[in-house]
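> take a look and give me a structure for this.
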Amino acid sequence: MKKKLLLILHLFFILLDLTNGFSDLDALLKLKASMAVSPGRGGLDDWEPPRPNSIVSNPHCSFSGVSCDENSRVTSLIISNFALNGSIPPEIGVLNKLVNLTLTFNGLTGELPLEMCNLTEIRFVNFSTNKLTGEFPGEIVAAMTELEVFDVYNNNFSGKLPLEFVKLKNLETLFLGGNFFSGKIPEEYSEFPSLRRLGLQGNALTGRIPSSLSRLSTLEELCLGYFNSYDGGIPPEFGSFKSLKLLDIGGCDLSGEIPESLGNLKMLHTLFLQFNNLTGEIPPDLSGLVSLKSLDLSSNNLTGGIPESFSDLKNLTLLNLFLNHLSGPIPPFIADLPNLEVLQLWTNNFTFSLPENLGSNGKLLILDVDGNHLTGTIPHDLCKGGKLQILVLMVNYFFGPLPENLGRCKSLTKIRIMNNFFNGTIPAGIFNLPELAMLELDNNYFTGELPAAMYSQSLQIVSVSNNRITGIIPPAIGGLVNLTKLLLQSNNLVGVIPEEMFNLKKLYVIDFSGNNLTGEIPASIGSCSDITSLDFSRNELTGEIPRSILSLLTLNVLNVSRNKLTGEIPSKLGHMKSLTHLDLSYNQFSGSVPSDGQLADFNDTIFAGNPNLCLPHTPHCESKSNLNHYSLIKSKLFLSIFIPITTISSILIAFFLIKRKNKIQNSKSWKLTAFQKLDFKAEDVIVCLKDENIIGKGGAGVVYRGSMPNGIDVAIKRLMGRNHGFEAEIQTLGTIKHRNIVRLLGYVCNRDTNLLLYEFMSHGSLGEILHGPKGAHLQWETRHKIAIEAAKGLCYLHHDCSPLIIHRDVKSNNILLDSDYEAHVADFGLAKYLRDAGGSECMSSIAGSYGYIAPEYAYTLKVDEKSDVYSFGVVLLELISGKKPVGEFGDGVDIVRWVRETISEIPQPPETAAVVAVVDCRLKGYVLESVVDMFKIAMMCVEEESTSRPSMREVVHMLTNANVQATCVVTV
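Purely as a prediction, here's the structure:
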């Protein structure tokens, strides 16, 4: 009591000092000065002191956002979205006649000043979407006895939920969501006398949801989900809310079944329970929600079917049931719901066909039933009202032709119907719809020709691959001015590649492979400067590779294999630094393969099937006359110098043997085998095996740094015994060569010991530096670069080696960094050849490192290239979070599980919030979009199902083309 009295006296004297000669005008000018208004944003530009001799009295009452009473006292201050920075000054307490204080969507920081206790007449306070911090000052709340609305949504307040609000008899709206409040929801929150809206979502609340909240008889909106993590389930007592209109408890780890009592909420128009762990069947009693408009039960573990009683939900506009285990047919009454606009049922087990008259209500906007077991034809009336925007039917068993009226549905923005059994011709009008951006018809049985007229200004993606389309590629395709991806592979197309398509300046992926195209590759291809992937393989193309292709500076993939191309390989092709995949095999190229640039980094298989092509170091490339000439010269040289050299050599050898007689006896048994010319000997390696030269130890052996007489440093890995790891390293690294794979120089061995010699990497391994004291210096640009380079190394193993190579031990400690932090994939002791690309091999035991092992490998012992992809995804998560794969998250929890659990409570779309939740706090000045893009790629790589993971070729493409525009730079 004494402490409170002292606080009151302290505030009294502060306020007395502020109000002594301090006017509302002075307070507002101080407010502007404290808030650091961004130049040019307007809004507060007219907040200026009066000029000398000004006849205007009380100028502050005409300031923007300010309202006054008849005594020129400020009663309302509304400043929203003006990019204000800084803090709220103590002088705010001078404005003691304020009724409305609204400072939303700015960048205000710091704590609320205690001088706000003077705002005793305030009724509306709204500070939402700022960066205000600190534990919430309950004294301020207690002083605002007339408060009706208090909104601090989306700030950085922390601590326990304040209890002082409960005593405010007029309080109707309390929004504390989007902060960092922790602990349990107080039982006292069931005692609000007049509360209508309560928002606690997006905090760090725990414990059980109090069932006593159901006593809030005046409550109309209740939001408790997202980032909070509650024990137990939904209190059945919530069915007794008399006035509740909105109930949102999504994404907060709720378990158990949905209470049948919720069907008693007659006033409820929105029920959101998505992203939880709810089980059981959908209660038929929910049909009692006669006012319900939006129902979202997605991403739970619900079973059973859609209750027939839902036919009573005549006001329903949105029905989201995706990502559950629902089964059975989609009931016919779904089509009869008069107001239904959104129906999303994807990733369930629904069977039979879509309701015949679906869409006949004329209001359907979105239909997504991807990944079920549906069959039948597309309902004719889906676009009856001309409002359908998104149609997603992929991965089902639909058949029959597409309705012609889809080509007249001008509202469509996205059509995704791949992996079905559709047939017939594609309605021509689809290519001319004014809003359509994505058209994906892959893996069906469409026939006929592509339409001769295409003039859509909106189409960005056209994918009609793996169908039975015939005819030519129409020149009119050049009219699709915003096209970015054109995929027509595996059809029966004929004719030439039209010149007109290379007028499409935004095009970056073209795939015409597996058709019957003829003619030459147009030289105009060089005008498509943004192309990253070009695949013309498996056609009948003739002529040469146009030199204009060298101007495609972002080209990652070039595949022209299995055509009839002739001429020489362009000499500058090896200088295209972005090229990660190249295939020129099975053509009629001639001449010599350019020896400079990075062509030497690719496997010789990319040139196979070109009998007139001269590869480096192939004998048939030298003419017989040259061979005879060189043979004659060699013979004369041999005769002229053989005898004297033999004599001198004999003397030197004898002298050397005598000189070395007293050396360590077992040094005679050391043998050096080199994979390139080396200017040192086995003895030079052996003398480096000292404890002071050790730079690393692991399960595979000990690594030493060795300084050779020629000044070159090498890394020496010592393996005891002639084990499998030694053989695997030699077998793989001895035969492959790539810039981003560590180079094996050779090996030294004797009867007991094997020493592998590598190029030395001065910055050690990624794992050591990332998780060590130097990790703070590894900033985002370098991490992104390392990710791309390591991906290119793995991409080479998986796609350019024949047979392909599975690394089996991809981890951050096996990615080495040279003096420029360039990444090199290392340690091939567990590597395996995979003879059947796309197949898998069954191992006798698990190999690899804990935290990186793919689920299918751990469970079935089957391994393929997608196992490496999973491990690489873990490396990406390490780069993003700065955390080790295991050991930081509790027993049995690895980094993948930790990330999934961390983001499981985030509502869609989760990427930005997810990155903020897991990003390495040591990163400064990073481009948020770039981190988000890598996060998406990482999560694709660590998918549970191996078939859902991208290939390493796709990973390289995505990383290389990730968003690097600095539209949002995080500087903390």
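> hey, let's count contacts and neighbours off CA atoms from now on
Will do.
> does Ile805 count as helix, strand or coil?
At Ile805 the chain is in strand, as set by DSSP: H, G, I helix; E, B strand; the rest coil.
> tell me the contacts of it?
Going by Cα atoms under 8 Å, 6 or more residues apart in numbering, Ile805 touches 797-798, 831-834, 865.
> I'd like those residues laid out as TSV, including neighbour count.
Shown next, in TSV, are these (neighbours: other Cα atoms under 10 Å):
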residue	neighbour count
Leu797	25
His798	26
Ala831	21
Lys832	19
Tyr833	20
Leu834	19
Glu865	25
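> please generate a structure for the following sequence too, so the two can be compared:
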Amino acid sequence: MIELLFLILSIISPTLSLNQEGLFLLQAKHNLSDPSNSLSNWSPHDSTPCNWTGILCNNLTNSVTSINLPNSDLSGPFPTSLCRLPSLSHLSLPNNSLNSTLPTTIFTCTTLHHLDLSLNLFSGELPNTLSNLPNLKQLNLSFNNFSGKIPPTFGFFRRLQSLSLVNNLLTGNIPSSLSNVSSLKELHLAYNNFFSEIPQEFGNLTNLEILWLSGCNLVGQIPVSLRKLVRLQNLDLSRNMLNGTIPELMISGLTSIVQIELFQNSFSGELPRAGVSNLTHLERFDASDNELTGTIPDELCRLKNLGSLNLYYNKLNGSLPESLASSENLYELLLFNNTLTGKLPSGLGNNSKLQLLDVSFNKFSGEIPASLCRQGSLQELLLIHNSFSGEIPASLGNCVSLMRVRFGNNNLSGVVPYGLWGLPHMYLLELVENSLSGSISNAISRANNLSILLISGNRFNGSIPESIGLLDNLGEFVASRNSLTGQIPTGMVKLSQLGRLVLRDNQFSGEIPNWVGDWKKLNELDLANNRFVGNIPSELGTLPGLNFLDLSGNLLSGEIPMDLQNLKLDIFNLSNNKLSGEIPPLYANENYRESFLGNTNLCADLSGLCPNLGEKSKNRNFVWVFRFIFVLAGVVLIVGVAWFYFKFQNFKKIKKGFRTSKWRSFHKLGFSEFEIVKLMSEDNVIGSGSSGKVYKVVLSNGEVVAVKKLWRGIKIESGNVNDQEKDEFEVEVETLGKIRHKNIVRLWCCYNSGDNKLLVYEYMPNGSLDDLLHSGKKNLLDWPTRLKIAVDAAEGLSYLHHDCVVPIVHRDVKSSNILLDGEFGAKIADFGVAKFVRGVSNGTEEPMSMIAGSCGYIAPEYAYTLRVNEKSDIYSFGVVILELVTGKHPVDQEYGEKDLVKWVSSKLNEEGHDQVIDPTLDSKYKEEISKVLNLGILCTSSLPINRPSMRSVVKMLQEVTTVAKSRSGKFSPYYQEVVSDNDH
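Now for the predicted structure:
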């Protein structure tokens, strides 16, 4: 073959002088697909390949020693001709699309020291001949589709120092023969489908520094033999099914350990008391999400190099040792969801640059230590649901590094430190359910980043300062159940991001200002039980997202504005005021009767609202009224029976099988189920998919709804492999029936008769993002609109992950499931495969019996491990971001065997941002687009741990939006997660 290739090349170029190694490389190129022309300068006209892309040669002999072609968009089988290069020691081809099986002839690459084929598409079993490579030191086959068992022959490697098989489809037991590779320093087997105990023999790997076995379905106990791994720096046994206790002898032997992770297992028993103090190099200890009991050892807290201590989600009790305060390197302390008691160490934070402290959901008491921010690095302080008492330390008012503060549900008292109100980087301040007093300080004007302010259930008094209107990012302000007075300050008109305002149960007075109509993002307005007077502003009817309006228990007068009929309200309460006149027709029915009680001058044909007539008048007319009704009823009965018979027969022909008893409403409706059924026709179909058809239905009152009729027999996988199969209809109803958010599509009602299943949603006139972005209507989506869509969709997903009482993973995030209203506001839709997941916020994964999702959007670890958590949604959302930036489909023939994620990665490496960004977008937005593009790349990281939380994604997008609006200032990326994935 080589001779034939040489002959052909000689005919083409009579002056050919390429050496033999160059010919071997050209043969490899010939057998590979190279759509991106990564190998374009591999020319037969050169005398040597030493100047070719990715090639390194020995300076003396010009022999090829290294081939390095990452992210080169290469596809095809493994190029075996490379094994004929006599001096090749380094072969690195990661993040390509190499496929097929890895040939057994790979053992002919006898000179290799380093082989990296990670992030490709190899499948089949691992070749048992790999161990015949006598000089191999590093072998990386991670993120492929290898299946079957690890060959026992892998125990025959002679010099191997690093073995990485992460994120494949490997099964069976982890072979004990690996313990024979005494040269191993790194062993990475995480995220495979093993069902295995940790081999006792691993204690023989005395040179091992890193052992990564997370997500491997490990069972049994941690072997005591691991105590012999005296050089171990990182032990990660997270996300398995291990049980038992942490062996004392093991811990006492690991004298050089740097990191030990036991995250999300099923360990039980107490932390060992003996031997912990020998871990002199321990920097990070993570035994979170287990069933550990007992107290936290004092010996553990005395370790001077300890930087991160994660013991959350266990059953630990007792107090936190005072010795922890003496640590000089502690930057992270996560102990939430235990039953710990006593006080926090009084000097905590004195000696170390503490960044994150979360002891929420325990039974801590006493005062908050004043030293927590002594070193000026504290960013996250979460103490909710404890019994802390006393005043908030004044020192926290000077802690400018703070970004997230949650003191809710404690026994704190006194005045909030002046400076705490106005910390410049803080985006969340929660003080709910304490006994705090004083007023809201004018210093709040300096809290430029504040997005959420929660102070309900305290004793705050005085008025809301005008300066609160300077908080451009404020989206949620809840101050109910206090003693606040005065009027709503005019400065609040500037709060364009305000989505939730709850001021109920205070002593506010004055009129409700008509400029509330400027709060276009307002979703909830609750001013109940105050002293507001005057008319209800008609401008409220112009708020497109308002679905919660409670103005009850005030002194409001005048008529109810007819404009309120424009709203789609889930909660509507105007009771106990002084309103008069008529009720708007949309609300003049029994469904809304309780919304108007206690307004003595408000009259409608509803029981309990109109003034009672005198008894004498009633008696005088009773006989004649009765006679008239009796005669009229007889006539109506005869006519009605005849009319109903013919109409009912016709109705049965139109929609046979529907019964009103099967309807279920989640909101107060202004239409009937009969009308929905009658108006459904094939002429009104606006979409059709794998689960059913979608109809546009225009009702008699002018309202438009979308009706989804599911195909008969549609079933979806419910979540846990042991669960029974669930109906898609049931999952959608179960999920959307419990959700209230401006960026989640609303489910009005549903119908289920077994054979016929209907879901009635709010109608989204601009269809889906997919419809617009990948059609002739793409010109409607300029960059500001696309950025707005990204922010809206991110906020919806963040609500599902972080704010739902039981967190929800959507599992099918894609552009066709992001719907757009008339103003291009985005809402997440289609929850047919969504899953309620316990512990989403702390990274819990649940095994699935099948993959849910759509091609091009599925996270790599989900496809390999069938485990789902919020990181899978974040990957899918990252793909949507890349769609918005590039204008391209997630999968396309243009990419070859790659998808959009890999296409973007390769293009960026070769040609830069300009070749990735949608050319139809205005170049003046290039800087902002590039920042969002970087966020999309971050969200689609192949390693789930590197992806930010959805709350952080929202934060980053909001920062871009702020820069886009102001056109000034410097973007400060928030790409490093500084918070735990839990969302206390």
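> circling back: just send the contacts of Ile805 of structure 1 back as TSV, with secondary structure and distance to Leu393 of structure 1 too.
Below are these laid out as TSV (DSSP: H, G, I helix; E, B strand; the rest coil; distance: Cα to Cα, whole Å):
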residue	secondary structure	distance to Leu393 of structure 1
Leu797	helix	36
His798	helix	32
Ala831	coil	40
Lys832	strand	39
Tyr833	strand	38
Leu834	strand	35
Glu865	helix	30
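> between the residues you listed, which is nearest Leu382 of structure 1?
Glu865 (41.6 Å; Cα to Cα).
> which parts of structure 2 are helices?
Here structure 2 has its helices, by DSSP state H, at 2-12, 20-30, 248-253, 298-301, 615-654, 673-679, 728-736, 769-773, 783-798, 860-865, 870-886, 900-911, 926-939, 950-966.
> and the last one with helix 870-886, angle?
Okay, so that is helix 950-966 of structure 2. 20 degrees (axes from the mean of the first three to the mean of the last three Cα atoms, to 10 degrees).
> which residue numbers in structure 1 go with helix 950-966 of structure 2?
Per the alignment by TM-score structural alignment, helix 950-966 of structure 2 matches no residues in structure 1.
> now that helix: buried residues?
Neighbour counts over helix 950-966 of structure 2 (16 or more other Cα atoms under 10 Å) mark 950-964 as buried.
> over to the longest one?
Judged by neighbour count using 16+ other Cα under 10 Å, the buried positions of helix 615-654 of structure 2 are Phe651.
> same deal with the first one?
Buried residues in helix 2-12 of structure 2, counting neighbours by 16+ other Cα under 10 Å, are found at 6, 9-10.
> out of those, who's nearest Lys304 of structure 2?
For the buried residues of helix 2-12 of structure 2, the nearest to Lys304 of structure 2 is Phe6 (65.6 Å; Cα to Cα).
> list the residues that contact that closest one.
Leu23.
> how near is it to Val704 of structure 2?
Distance of Phe6 of structure 2 to Val704 of structure 2, given as Cα to Cα, to the nearest Å: 72 Å.
> same check, this time on Thr245 of structure 2
From Thr245 of structure 2 to Val704 of structure 2 the distance is 60 Å (Cα to Cα).
> contacts only, for Ser323 of structure 2.
298, 301-302, 345.
> can you add neighbour count and give those back as JSON lines?
Below are the contacts of Ser323 of structure 2 laid out as JSON lines (neighbours: other Cα under 10 Å):
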{"residue": "Asp298", "neighbour count": "16"}
{"residue": "Cys301", "neighbour count": "22"}
{"residue": "Arg302", "neighbour count": "19"}
{"residue": "Pro345", "neighbour count": "19"}
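> can you add distance to Phe156 of structure 2 and give those back as TSV?
As requested, the contacts of Ser323 of structure 2 are arranged in TSV below (distance: Cα to Cα, whole Å):
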residue	distance to Phe156 of structure 2
Asp298	43
Cys301	42
Arg302	42
Pro345	52
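> alignment lookup: Phe238 of structure 1 to structure 2.
For Phe238 of structure 1, the residue aligned by TM-score structural alignment is Leu226.
> ok, and the closest non-adjacent residue to that match?
Gly203 (4.6 Å; Cα to Cα, 6 or more residues apart in numbering).
> quick one: what's aligned to that neighbour in structure 1?
Gly203 of structure 2 maps onto Ser214 in structure 1, by TM-score structural alignment.
> count the neighbours of its match for me.
19 (other Cα atoms under 10 Å).
> my read: it touches Phe241, true?
Yes. Look at Ser214 of structure 1 against Phe241 with Cα atoms under 8 Å: they come within range, at 5.7 Å.
> intersection of neighbour lists for those two?
With Cα under 8 Å, 6+ apart, Ser214 of structure 1 and Phe241 have no common neighbours.
> just to revisit the earlier point, measure the match of Gly203 of structure 2 to Lys866 of structure 1 for me?
Taking Cα to Cα, one finds Ser214 of structure 1 at 50 Å from Lys866 of structure 1.
> Ala962 of structure 1 too?
The value you get for Ala962 of structure 1 to Lys866 of structure 1, if Cα to Cα is used, is 21 Å.
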